[in-house]
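1. just coords:
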């Protein structure tokens, strides 16, 4: 694979015939194909990005390639079988890191989905592997070098209203807690930081009902400077779409807090908290992050990590 310019399409085929298409071009039909499945998969109002929002993000590949002193590329991917049936999709922002870091790049995995009919085949792990490889390619990094660090937002089951919990679970066919267990098995750990997603548009609201997690990170804590750089890129491009945030907004507050922080940000295993949720579906915690910290502090044992 090679994608040496910030606007291009590429494709390849897995050994079993699955065709993968990736684009960083806002006018590519690959973006529309990704959106076909995305539009079915994501329904909660403050998590949804409309098609024009994706177009805006990919258009920033022309203007924000070297924003913040680092390289960036926003990408959409579609995965189809040999007959053209959509199996899954992913949208992410890849960014190089500055200074002494455990990896050459980070990936904000903005959205990833596997169609209901294609589940149970191990597709999610394969999609994530292709996301990592594509990220290295679009950033012009050594394909045989260290893998990028993946970060992802996930619904916090303790923050969702009962109505939103039921609606999203029924729509996706996956319970919110079961969904977290899948990610725990893939290697996701909770970033122990009070994360808030800024509003995706003027019509939406900031979202504090999300868990921020790192996937297969090579360590027990993330340097605050690395997390700040990553969130600066993610907020500036994928969320705010190159627009300035109002002074004192949630993005600025989080970036300022990380800039002032000397100690690294701990990563919390999910499995102990999930075990507590299985035993006590209504624990006395407002955030899953707090439950995960408490479960780790008391040495709870859990399965699935």
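-> Looks like it arrived, so ask away. All figures in this text were calculated on a predicted structure; none of them were measured in a lab.
2. make it CA atoms for all contacts and neighbour counts henceforth
-> OK.
3. for the stretch 101-250 of the chain, what spans make up the helices?
-> Secondary structure of the stretch 101-250 of the chain, counting by DSSP state H, counting those that start in this stretch: helices at 123-138, 162-172, 176-186, 224-233, 250-259.
4. Pasting the second one now:
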């Protein structure tokens, strides 16, 4: 197999690769509460919406020239400019190409681009977050990948858990608030991050999803209380 190549569709638009990613995404993320409507992606991927809306990137890995439509996997991620944070939203690898290091390659590529983009805005990246299903709250049925298997894979890639009562606001095109997710952080060189960093990200994230006043939201206030001081990063 030729050496895999990474392509950021924000800088190199490809309708064929975007469609291939959407297909793999739809088959991987089967929980309606965790899924966005992909028709909402192009304005965020190719435009420059004002904050709190994030700048979206879609990094895909292919096994040939950039014009190929043979997608091996990809990662969608977002840059939240007010809080100087990133969110890794959807990591997908085609089943036949798993366990080949592509997930690590994609995450490292996403982190590098988030660092580059924040520096281009005159600041440094404060935090990088992700979400995944809590195996203690969901079963393996109807999932393309068992939650505990996914958690183990993310731990190998450097993710750790932030112990707060995390609630994801309703996604556009989703089925309501999601209360069975864990909030993860990718911070390999420290065991804790300032609670204010996580709080500021969540405040912007909630506003981006239509919660105009997060400080008046019951779920946000519960997380804010848990983030006083520092946020301890726990092994998965």
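-> Here it is on my side, so go on. Bear in mind that the values here come from a model prediction, so they are computed numbers and not experimental data.
5. Please state their TM-score.
-> Once superposed, the chains reach a TM-score of 0.81 (TM-score structural alignment, normalised by the length of the second structure), with 230 aligned residues with a Cα RMSD of 3.2 Å.
6. of the helices of the stretch 101-250 of the first structure, which approaches residue 266 of the first structure most closely?
-> Proximity to residue 266 of the first structure (Cα to Cα) singles out helix 224-233 among those, at 9.6 Å.
7. start and end residues in the second structure for that closest one, please.
-> With TM-score structural alignment applied, helix 224-233 of the first structure matches the range 195-204 in the second structure.
8. Off-centre distance for the matching stretch?
-> 15 Å (Cα atoms, centre = their mean, to the nearest Å).
9. Same question for stretch 47-63 of the first structure.
-> Centroid separation between stretch 47-63 of the first structure and its chain, computed with Cα atoms, centre = their mean, is 15 Å.
10. again with stretch 151-162 of the first structure
-> The answer for stretch 151-162 of the first structure is 13 Å, by Cα atoms, centre = their mean.
11. and residue 101 of the second structure, how many neighbours?
-> Residue 101 of the second structure has 10 neighbours, counted by other Cα atoms under 10 Å.
12. which one in the first structure is aligned with it?
-> Under the alignment by TM-score structural alignment, residue 101 of the second structure pairs with residue 122 in the first structure.
13. about what we covered before: ok, and which of the helices of the stretch 101-250 of the first structure has the densest surroundings?
-> Across the helices of the stretch 101-250 of the first structure, averaging neighbours per residue (mean count of other Cα atoms under 10 Å) puts helix 224-233 on top, at a mean of 22.
14. what residues does that one touch?
-> When contacts are defined by Cα atoms under 8 Å, 6 or more residues apart in numbering, helix 224-233 of the first structure is touched by residues 67-68, 72, 95, 97-98, 101, 106, 108, 251, 255, 258-259, 261-265.
15. which of the residues you listed are buried?
-> Taking 16 or more other Cα atoms under 10 Å as the criterion, what is buried in these is 67, 72, 95, 97, 98, 106, 108, 251, 255, 258, 264, 265.
16. Adding distance to residue 80 of the first structure, write the residues you listed out as JSON lines.
-> What follows is these, written out as JSON lines (distance: Cα to Cα, whole Å):
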{"residue": "67", "distance to residue 80 of the first structure": "33"}
{"residue": "72", "distance to residue 80 of the first structure": "26"}
{"residue": "95", "distance to residue 80 of the first structure": "26"}
{"residue": "97", "distance to residue 80 of the first structure": "32"}
{"residue": "98", "distance to residue 80 of the first structure": "35"}
{"residue": "106", "distance to residue 80 of the first structure": "26"}
{"residue": "108", "distance to residue 80 of the first structure": "23"}
{"residue": "251", "distance to residue 80 of the first structure": "36"}
{"residue": "255", "distance to residue 80 of the first structure": "38"}
{"residue": "258", "distance to residue 80 of the first structure": "40"}
{"residue": "264", "distance to residue 80 of the first structure": "40"}
{"residue": "265", "distance to residue 80 of the first structure": "38"}
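17. of these, closest to residue 59 of the first structure?
-> Among these, residue 72 lies closest to residue 59 of the first structure (Cα to Cα), at 11.9 Å.
18. Need the distance between the two termini of stretch 258-268 of the first structure.
-> Criterion Cα to Cα, to the nearest Å; first-to-last residue distance in stretch 258-268 of the first structure is 18 Å.
19. Kindly apply the preceding question to stretch 58-71 of the first structure instead.
-> One end of stretch 58-71 of the first structure to the other measures 14 Å (Cα to Cα).
20. can you pull out the strands in the stretch 151-300 of the first structure?
-> Ranges of strands within the stretch 151-300 of the first structure are 188-191, 210-215, 221-222, 265-269, based on DSSP state E, counting those that start in this stretch.
21. Of all those, which one is nearest residue 41 of the first structure?
-> Across these, residue 41 of the first structure has its closest neighbour in strand 210-215 (16.7 Å, Cα to Cα).
22. Report the angle between that closest one and helix 176-186.
-> Relative orientation of strand 210-215 of the first structure versus helix 176-186 (axes from the mean of the first three to the mean of the last three Cα atoms, to 10 degrees): 20 degrees.
23. picking up where we left off before, mind checking which of the helices of the stretch 101-250 of the first structure is nearest residue 198 of the first structure?
-> Evaluated with Cα to Cα, the helices of the stretch 101-250 of the first structure place helix 250-259 nearest to residue 198 of the first structure, the distance being 5.8 Å.
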